[in-house]
Every structure is written in C-alpha cells, then in structure tokens.
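>>> the sequence and its predicted three-dimensional model are supplied below.
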Amino acid sequence: MKKKQIIIFLILLGISHNLTSQNKNITINIKRNSDNSVDFYYEKKLPGSFYISIEFTSLSNTYNKKYHTVVKNNSGRLFKLKPINKEQPINFSYKYSYIQGTPNPKVDKLFAYTLPFKKEKGITILESTNLNEVYFGSEKPSNWKSYVIDRTYADTVCSMRKGLVVKIVNEFNTDTLTQYSYKSKMNSILIEHSDGTFASYKGFKKNSFLVKLGQTVYPQSQLGILDAFNDSTYRLYFHIYYLINNDLNLKGKVSLKEQKSNNGFLTPYFYTTNGSEQLKHKNDYIIDFNEATFFQEFTKREKKKYLKNPENFN
C-alpha cells in the first residue's frame, strides 16, 4: 500500500499579532493577546480525524516544548502559551505535522461487517497482494490483509459499516484499451468508523459516486458504481486499516523499497449465510446479515427513521 503523505511545515514567528501558516488541509492560526499570552487555533478543510503534532524549534519566556492531539471538528483552539515574564512577549519558532487518523485506536476486532454489495448476492473472495512488496521490493506490513471481488458487470458498491466519508478520489477515466494486472490509478472512497478504523474501497467509475464528502453512511448504503478493470471484469479492492505509527518526523526522502506503512491492517469478520466469519482466499460466499448486525451502530433515532423510510438510507 502506498505510504500516506505526511505534511510538515516550519513557521518562524516574530512578534506579529496574527500570523497564519496555510496548507492544503489544515491551517494553524496564531493570536497574540494583550497579556502576552499566545493562543494556537486550527482550521481543518477535510472531514474526519487528524493527528496533529506541534514542536517548538526555539522558545523563550514560556515553558511548553511539544504538543500533540487528535482533532475532529472543522476548527477549534489547540492550546495557550503563557509568558513567564508577563511584561515580555513570547518569541518562538515551530514546526507542525499531521496525519489522518487516531494513533493506536481501540479497535473492535470482533465487529461484524457487512460485505460491500447488496444482500443475497454471491461473491468470490480473493486476497490481494501488497503492490509495494511485489513491484517495488518494500517490506509488507506484518498484518497485511486486503481483498478483491470481481464482478462481470458494473455492480453497485455498498458501505460495510456506519461511518463518515472522509475522502473521495474522482479523477480517473475508464481505460478499456489496456489489459491490467493491477492499477495504481483508481477512483476510491475512504470511510472512517467510530472505533478509529478506516475502510478503503477502490475501483469506481468516474462521476459514479452516490455519496458526498462528509456524509454519514450506514451498512448497505450505496457508495458508487464499479468501473471496468479489463474487458469483462469490474473489480473492487477493499481493506480495513487503522493508524499505528504517530512518529511524524521526516528524515529525508526514502525510496519505495525503504518505505514502511504507518498503518495496521485488520482481518475483519463479515456476516454471510454462514454467520460471522473471517474470509478465506478463493472461497465463495452469499452476502447476508441479521438485524443485530445491521443496526448495531444505529442510534435509537436513526433506527426509528430507518424503519419508517429505509430508502433514505440507501
């Protein structure tokens, strides 16, 4: 799996009252107060959880050295620097970095997921290889687990669990002229779950998404339509992972072979006609679920709304 991008910024601050460092996803705002204290705020453009780490490279007239937290809201206050000598300003320089997710979350490894197509459909499960290991010689994560489902038509992909849509890639057009063994450029969707795991779905036709960024989805919510992978194959890649490495220090560029994943991978339990089970390579399954599995993360209000108008949750 391609290593997630970690972004790092260096800010040199003098005594200006409102200085801002901007990047694509997260903005840090600085406010100097009349009592010489300094407040740090953030603004986040993408939905979902992000781990932020702030490290001061120089600091005078205050005590704090490092700060880190997980932010989920669109904006908020991070912390305050208080001066030792209240008559003098605080001077500092700092750098900050961030990565999507909550480091080492309390993952529910026994959670029963629904499979990513509609109930009663038959599927064959294939376990996917790690492309960085196969093609670039990098080290495969010790708990790597990813799946492939091939269809013979442009089937509709469904959500496997209640969650928040935190990323949609909708850039790539269908290429029917080339026969592929794998594709690195695929339209995809990423959904964050309440226990800190993420579900990655790859293989959508461009402009076929049926959900929006920031939307809450539920088991069996329709996400989008599969794209043609080869002449007669429509392929979905999917896996569930979580952030395990919160060391955001960048030590220069490394080759693909030297890259290591920041993520841990889950071997999930899925509900089929056999009950809740872990999937096996090349085995056939019939998609199924019971009421307890389907509603396990619904609030009472959501369940009531679903029972009244289930079409609003598709």
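That came through fine. Keep in mind it's a predicted model, so treat the numbers as computed, not measured.
>>> please make it C-alpha for all contacts and neighbour counts, starting now.
Fine.
>>> wait, is residue 305 part of a helix?
Yes. With DSSP: H, G, I helix; E, B strand; the rest coil as the criterion, residue 305 is located in a helix.
>>> ok, how many other residues are close to it?
For residue 305, the count of nearby residues is 13 (other CA atoms under 10 Å).
>>> let's bring in a second model and compare:
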Amino acid sequence: MKYYWILLIVISSYAQEQKFKLHVDHSDKIIKLYVDNYQYCPVTLNLSYKLQNLRLLKPNDTSYFIPARAKKILLTKLERIDNNLPANLNFDDRYFYGFKNNNRANLHYSYHLPFALGASNLVVQGPNGVLGHKDQHAVDFRMEYDSEVVAMRAGIVVQVIDTLSTVIKENSCTVKSNMLLVYHDDGTFAQYSHFKKNGIVVEVGDRVQEEQLLGYAGNVNFGSEPHMHFEVFKGLVSKKESIPISFLIDYGFKIKELENWKYYTKYY
C-alpha cells in the first residue's frame, strides 16, 4: 500500500526570532511534535491546530508548559486517519512568558526600592491608579532623567527593549516601551518600564543581583516628566496577574504597599 504524506508547518515569528524551535518525528501513523525552548524562563505555548486527515491522540491537548532552556520537549502526538489520503499539519501559535497557577510565588517577599542609595522619589501612581493601573498592583515613581534604576530582586533577565525614543501606540494604548523583564526563582516576573533609549546595561540571559544597576530612567511614556513603572507578575505575564509588592523603605522598614503622592527614601 502506498502512503501519501504531506506535512506543512507554519513557522511563527517567535521561532524566527529563535525563541523556540519545533521538531516533527513521524512513523507510518504516529506523528510526534517536539519543541526546544531557548528562553531563560519557562513559557506557555498555545497551539490552535488546523488538521487534514489527522487527529490529536488527546483532543484537548493544545496548551503546553515548557521549562526554561529545555530541549526536545514532547508537546503532543497525532495519528493519520486514513493512510491512503494526504495529511496536513498546520497551526497558529501564541507564546507567553510564565505559566498558570504558580503556587511557588512568594507573596511576602520584601522588594528593594528600585533606585540608588540615598535617593528619594515620589510615587505618582500606585496600585489600581486611574491613569493606567486599573486592577494592577503597579507603582510609578517620578525619577530624574538618567538616574540609576537598580534591581528590586535577584533574577535572570529574559527580555530587553531599549531602542525606542517614543512609545509605540495602538488604539491609543501603550503596547511597547523601553523595558526589561526579570524572572525570579519563585516563578514570578518583575517588569521595569520607561528606560531612556539605549539606557539598559544588562542583557538577556544575565543573572542580576539585588541592587545591581539595570539602566537609566527616561521619559519614553505618555507623561510630561520622566518616571519609571514597576510591576511584579505571579505567573503568566500576558494575563497581567500582578501581585502586591511589599517594599523596604528608609533604613529597611517593610511596608505592604506604597501610597500615592508620597516620597520614599532609600538608606539601606
């Protein structure tokens, strides 16, 4: 019996950017789909399949957790329905940093203020702020242009954008700014946003320590003055599941959440 086999895979923009690589192994009937994750953090990959003469062995198997820097992780298995007919494998993909249901997140961690020793900065918008923090536990500090931004917590840098001189807008909303994303050992992520152009001094893959210099504040934002945005995500970054941040202020005194329009100083 002669078998007809046509395999079509759509290579996503993520794969083209070398964020992951897909592999396909197949025998006469069983097809196995594998992935390599080049990222320095775990990711969630969602695939929307478009199949011709193929079926998933597990029909609802479309969302996958992939560990950091993992190689040849089995995603799913498919089988041909009729060996005498051509078969096509096609899919759309969505790719996210992190994972759902992060039960390892340390919700009581004491974060360092993200600026230099001796500096004092004003919180211009706190958690659930009306200007852009609705349902977010984010903090915006007014900071002088070119002032130092330091790591609130140790982790691995997983994303860096610092080539913008203005914010990219879509439907009047901010979709991209100069920012970096740091992955922590408990599965959480810290986002630092609004660096000046070419103002980030660390690279993807760097392990940064608490208080390490990350870059310099800018004014790539909608505001009339330089400020920096800080937010910590529990799991999937795409879901914007930010969590309250407890900070150490003054000489190391812990405070649960910072208040709007109040200055905070760092002496530790």
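That came in fine, so what should we check first? Predicted model only: the values in this text are computed from it and were never measured.
>>> mind checking the TM-score on these two?
The TM-score (TM-score structural alignment, normalised by the length of the second structure) is 0.75; 247 aligned residues with a CA RMSD of 3.7 Å.
>>> the counterpart of residue 121 of the first structure in the second structure and residue 149 of the second structure, how far apart?
Matched to the second structure by TM-score structural alignment, residue 121 of the first structure sits across from residue 119. According to CA to CA, to the nearest Å, residue 119 of the second structure stands 11 Å off from residue 149 of the second structure.
>>> so between these two, which is more surrounded?
residue 149 (23 against 16).
>>> can I assume the more buried one is in contact with residue 114?
Yes. Residue 149 of the second structure is within contact range of residue 114, at 5.7 Å (criterion: CA atoms under 8 Å).
>>> need the three-state assignment for the aligned partner of residue 157 of the first structure in the second structure.
Here residue 157 of the first structure is matched to residue 149 in the second structure, going by TM-score structural alignment. Assigned with three-state DSSP, residue 149 of the second structure falls in the strand class.
>>> list the residues that contact the closest residue to residue 4 of the second structure other than its chain neighbours.
Using CA to CA, 6 or more residues apart in numbering and skipping the chain neighbours, the partner closest in space to residue 4 of the second structure is residue 86 (5.0 Å). Residue 86 of the second structure sits next to 4, 5, 6, 52, 53 when contact means CA atoms under 8 Å, 6 or more residues apart in numbering.
>>> look up the closest residue to residue 211 of the first structure, ignoring the ones flanking it.
residue 223 (5.7 Å).
>>> go on, residue 81 of the first structure?
Here the residue nearest residue 81 of the first structure, using CA to CA, 6+ apart, is residue 38, at 5.0 Å.
>>> run a quick neighbour tally on the one you found.
Neighbour tally, residue 38 of the first structure, other CA under 10 Å: 21.
>>> how close does it sit to residue 134 of the first structure?
50 Å.
>>> same deal with residue 189 of the first structure?
24 Å.
>>> which one's more surrounded, the two?
residue 189 (24 against 11).
>>> touching, that one and residue 169? I think so.
Yes. The pair residue 189 of the first structure / residue 169 is scored as a contact, 6.3 Å apart, by CA under 8 Å.
>>> how about the contacts made by residue 163 of the first structure?
191, 192, 193, 194, 216, 217, 218.
>>> OK, contacts around the residue nearest to residue 127 of the second structure when sequence neighbours are not counted?
Leaving aside its sequence neighbours, residue 127 of the second structure sits nearest to residue 137 (CA to CA, 6+ apart; 4.3 Å). Neighbouring residues of residue 137 of the second structure by CA under 8 Å, 6+ apart: 126, 127, 128, 231, 232, 242, 243, 244, 245.
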